[in-house]
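1. Sharing a model prediction with you, sequence too.
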Amino acid sequence: MFPEFPQELVDEVIDHLWDDVTALRACSLSCSTWLPTSRTHLFRQVDLRDAAACARFTKLLEASPVLVQYIRKLSIDAHHFSYDLSSLRNGDSTWLPLVPPLLGALPRVTELEMTSLNWRTLQLDPKHTELFYSMLGNVKRLALVNVHFESSSDVLNILSAAKLVTELHLDRIYWNCWSWPMPDVLSETEEMTHCGYLQRIVLRSGSPPNAITDWLLATGSMLDLREVQVHWRERDSTKALGALVRASGPRLERLYLELTNGVATQAAANGDLDLAHLTGLRAVYFDGLVLPDCCEWITSMTAQLHSDRLEMIEVSLLARWQDDLRAIDWVQLDKTLAHERFACVTLIFKVNLAIYNANNQDDAGDIVRSALPGFRGTLVVKYT
């Protein structure tokens, strides 16, 4: 006879199997007391990628309605714009109108991902639109990746409904026309609701990103962000980028900026980016910079870092020739980095050299290492 273990101990053991589907299935069939904890992990995430998966999931819920209480994450991939998967791009989309009713039937979903989706294929009628927006009110992590909308109001309606979201990913979001949100989804007490709990945001290129930043900043108050990842391509919208960074405030801990040369130089010329007030920063990433055009931008942005909590700076550079590294004002950069606030910082230079016989990784590394004698932190040079 096996000894009886406290249920708390059994639950903890099963929790350690969270990523072992075979073991979890075996546990779920062992006894009734093991079933709830096993289901917590087995059904935490549901991926719908085609008609067959949607049909299986629908039948499963019909047979066991109790499973809805275990589902926390729902991922939908329609493959409408999956250009690397041409065999799936023109696949069956008849299952997508079944998604809105499913979303409305999953009240405990807190993570929602929608990928490669043409929004109109959901065929949202008034009833299912209301259910969908109601469900969004519980979502804390929202990711829209390569989703094409009819109107910008569709996007802003979604953001307004997801008022509890703490993590927001908007990656290649497009719309055919600009319009304001529909009145029937707005709050009764205010013109538009905003993501007041938002702590992490990822913005990648798509339809005019200033539409998103304008919405986020519409209240005129500081955001409570801890992490900002921005992949910015629009050189005529650098003011919107600067406004987002400024509104992030002293609570921001991680900042990732991937900018093209045109955006970086335009932002520098206009004075749109100001990092000096981000006094809570722990890690900063500068990416997408091509030498020799961004030399001045690198030194000026580094000089704006005044956080006493800073632990890491990572600079990713693309250089055609190794001698392009000499174009950086290393004297000024070394003067900045010699300050005591950088004494405990790890500085990482990721140098991406073009493949030419004249380029030598070791020589490139020597250029960087010898140029910063005053820096007292940890210097790391990587090559790709």
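-> Nice, I can see it.

2. from here on, contacts and neighbour counts on C-alpha atoms
-> Fine.

3. and residue 170, how many neighbours does it have?
-> Close neighbours of residue 170, defined as other C-alpha atoms under 10 Å, add up to 21.

4. who's in contact with it?
-> When the contact criterion is C-alpha atoms under 8 Å, 6 or more residues apart in numbering, the partners of residue 170 are 143, 144, 145, 201, 202, 203, 204.

5. dropping in the other structure now:
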Amino acid sequence: MAEALPSQTQANLRLPIEVHERIIDAIFDDRYSLVLDALAMLSSCALVCRAWRPRAQRILFEYVLLRDKDALFRLAELINASPELGTYVRKLALRGYLHVPYSLVVLFLTALRGKLPNLSVLNIQGFDDEERAANPPPEAQKELPTLPIHPYFPSLVKSISHIHSLSLVAVKFPSFGDFARFLAALPNLTDLFCLRVSWAVDRNQHVWRSVTPATLARRSCRISRSSRTMPWMGRAGRDCCPR
């Protein structure tokens, strides 16, 4: 019986839970090439034991990466079952095929409406050519020329008006007016990053006539008429546009 009991030395080798939590904290890495492995490892940590679950879940849901509508609906169901998980989300990334009928850019605004009160950073990024080759779309999924946004889209964007940082990469809006209204619905935005952002324009429409909302005008953004692509990069309100 005495031999079956752990010795005092063995008992003292157990690490405090705070040390475990610091190790779990170090797992996460939001760099594009590493984030998927980090999220998978955190998911495993959450299943190891009850002591690890709260910390692993808090970090796991701090950065949420969604690639398709199925992942979005699974997340929505999970948060509906455990609403506290939605309070953990600080960064949300939408990556994949965005110019499709069931675009994540549009769907997440309704599926997660009111469920992410602490969301601060939103990253929207379409697939590049290499990713398209590695991830072909389903046969039944038709890719559209632009984001499938509708007249009520700006009012839906107001549900995330509290975010402070927005990144747009490889995104095409139906018109400059749609793009402008999207930004105008985010009054608390302080950081803006745009790369390969463009819009489709009907040449018969005078899209440049006073479509810039007052919030954009105050940012003194100057846009060339000769190009419909704006490689913006910087802090909104100060140097978001080339001068």
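-> Thanks, I have it. Nothing here was measured: the structure is a model prediction, and the numbers come from that model.

6. so how far is residue 300 of the first structure from residue 267 of the first structure?
-> 11 Å (C-alpha to C-alpha, to the nearest Å).

7. circling back: could you tell me which of the contacts of residue 170 of the first structure remain contacts in the second structure?
-> Here is what carries over to the second structure from the contacts of residue 170 of the first structure, by both residues aligned by TM-score structural alignment, their matches' C-alpha atoms under 8 Å: 143, 144, 145.

8. Could you list which of those residues belong to helices?
-> Assigned to helices by DSSP state H, none of those qualify.

9. closest to residue 247 of the first structure among the residues you listed?
-> Among those, residue 143 lies closest to residue 247 of the first structure (C-alpha to C-alpha), at 21.8 Å.

10. In the second structure, what residue corresponds to the closest one?
-> Aligning on TM-score structural alignment places residue 143 of the first structure opposite residue 167 in the second structure.

11. shouldn't its match be in contact with residue 124?
-> Yes - here residue 167 of the second structure reaches residue 124: they are 6.0 Å apart, a contact under C-alpha atoms under 8 Å.

12. which residue sits closest to residue 58 of the second structure, ignoring its sequence neighbours?
-> Nearest residue to residue 58 of the second structure, sequence neighbours excluded (C-alpha to C-alpha, 6 or more residues apart in numbering): residue 88, at 5.7 Å.

13. And the most centrally placed residue in the second structure, which helix or strand is it part of?
-> Computing the C-alpha centroid of the second structure and ranking residues by C-alpha atoms, centre = their mean puts residue 93 first, at 2.2 Å. Element membership of residue 93 of the second structure [criterion: DSSP states H and E] is strand 91-96.

14. can you check residue 316 of the first structure too?
-> strand 312-319.

15. give the contact list for residue 35 of the first structure.
-> 27, 28, 29.

16. Can you select the buried ones from the residues you listed in ChimeraX?
-> Burial among the contacts of residue 35 of the first structure is assessed by 16 or more other C-alpha atoms under 10 Å; the matching ChimeraX selection reads:
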select :27,28
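
17. can you list contacts of the longest helix that the first structure contains?
-> With secondary structure taken from DSSP H, the first structure has its longest helix at helix 51-63. Outside helix 51-63 of the first structure, the residues that touch it by C-alpha under 8 Å, 6+ apart are 47, 48, 67, 68, 92, 93, 94, 95, 96, 98, 102.

18. now the helices: where do they sit in the stretch 151-300 of the first structure?
-> Using DSSP state H, counting those that start in this stretch, the helices of the stretch 151-300 of the first structure run over residues 152-161, 210-216, 238-248, 261-270, 295-303.

19. Can you add distance to residue 349 of the first structure and mean neighbour count and give these back as CSV?
-> As requested, the helices of the stretch 151-300 of the first structure are exported to CSV (distance: least, C-alpha to C-alpha, whole Å; neighbours: other C-alpha atoms under 10 Å):
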stretch, distance to residue 349 of the first structure, mean neighbour count
helix 152-161, 37, 21
helix 210-216, 30, 17
helix 238-248, 23, 20
helix 261-270, 17, 18
helix 295-303, 12, 18
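
20. Rebuild these as JSON lines, extending it with distance to residue 132 of the first structure.
-> Converted to JSON lines, the helices of the stretch 151-300 of the first structure look like this (distance: least, C-alpha to C-alpha, whole Å):
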{"stretch": "helix 152-161", "distance to residue 132 of the first structure": "9"}
{"stretch": "helix 210-216", "distance to residue 132 of the first structure": "21"}
{"stretch": "helix 238-248", "distance to residue 132 of the first structure": "28"}
{"stretch": "helix 261-270", "distance to residue 132 of the first structure": "37"}
{"stretch": "helix 295-303", "distance to residue 132 of the first structure": "42"}
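
21. For the residue nearest to residue 212 of the second structure when sequence neighbours are not counted, list the residues it contacts.
-> Nearest residue to residue 212 of the second structure, sequence neighbours excluded (C-alpha to C-alpha, 6+ apart): residue 180, at 6.1 Å. By C-alpha under 8 Å, 6+ apart, the residues touching residue 180 of the second structure are 211, 212, 213, 216.

22. Dump those residues to JSON lines, plus distance to residue 55 of the second structure and neighbour count.
-> Output for the contacts of residue 180 of the second structure, formatted as JSON lines (distance: C-alpha to C-alpha, whole Å; neighbours: other C-alpha atoms under 10 Å):
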{"residue": "211", "distance to residue 55 of the second structure": "46", "neighbour count": "15"}
{"residue": "212", "distance to residue 55 of the second structure": "44", "neighbour count": "19"}
{"residue": "213", "distance to residue 55 of the second structure": "43", "neighbour count": "14"}
{"residue": "216", "distance to residue 55 of the second structure": "40", "neighbour count": "18"}
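
23. which of those residues does the first structure keep?
-> Compared against the first structure with both residues aligned by TM-score structural alignment, their matches' C-alpha under 8 Å, the contacts of residue 180 of the second structure retain residue 211.

24. can you map out the strands along the first structure?
-> Secondary structure of the first structure (DSSP state E): strands located at 45-48, 73-77, 111-118, 141-151, 167-171, 174-177, 200-203, 227-232, 254-259, 283-290, 312-319, 346-353, 378-383.

25. Next, the angle from the fifth one to helix 152-161.
-> This points to strand 167-171 of the first structure. 170 degrees (axes from the mean of the first three to the mean of the last three C-alpha atoms, to 10 degrees).

26. Counting neighbours, which bits of strand 167-171 of the first structure end up buried?
-> Residues 167, 168, 169, 170, 171 are the ones in strand 167-171 of the first structure that count as buried (16+ other C-alpha under 10 Å).
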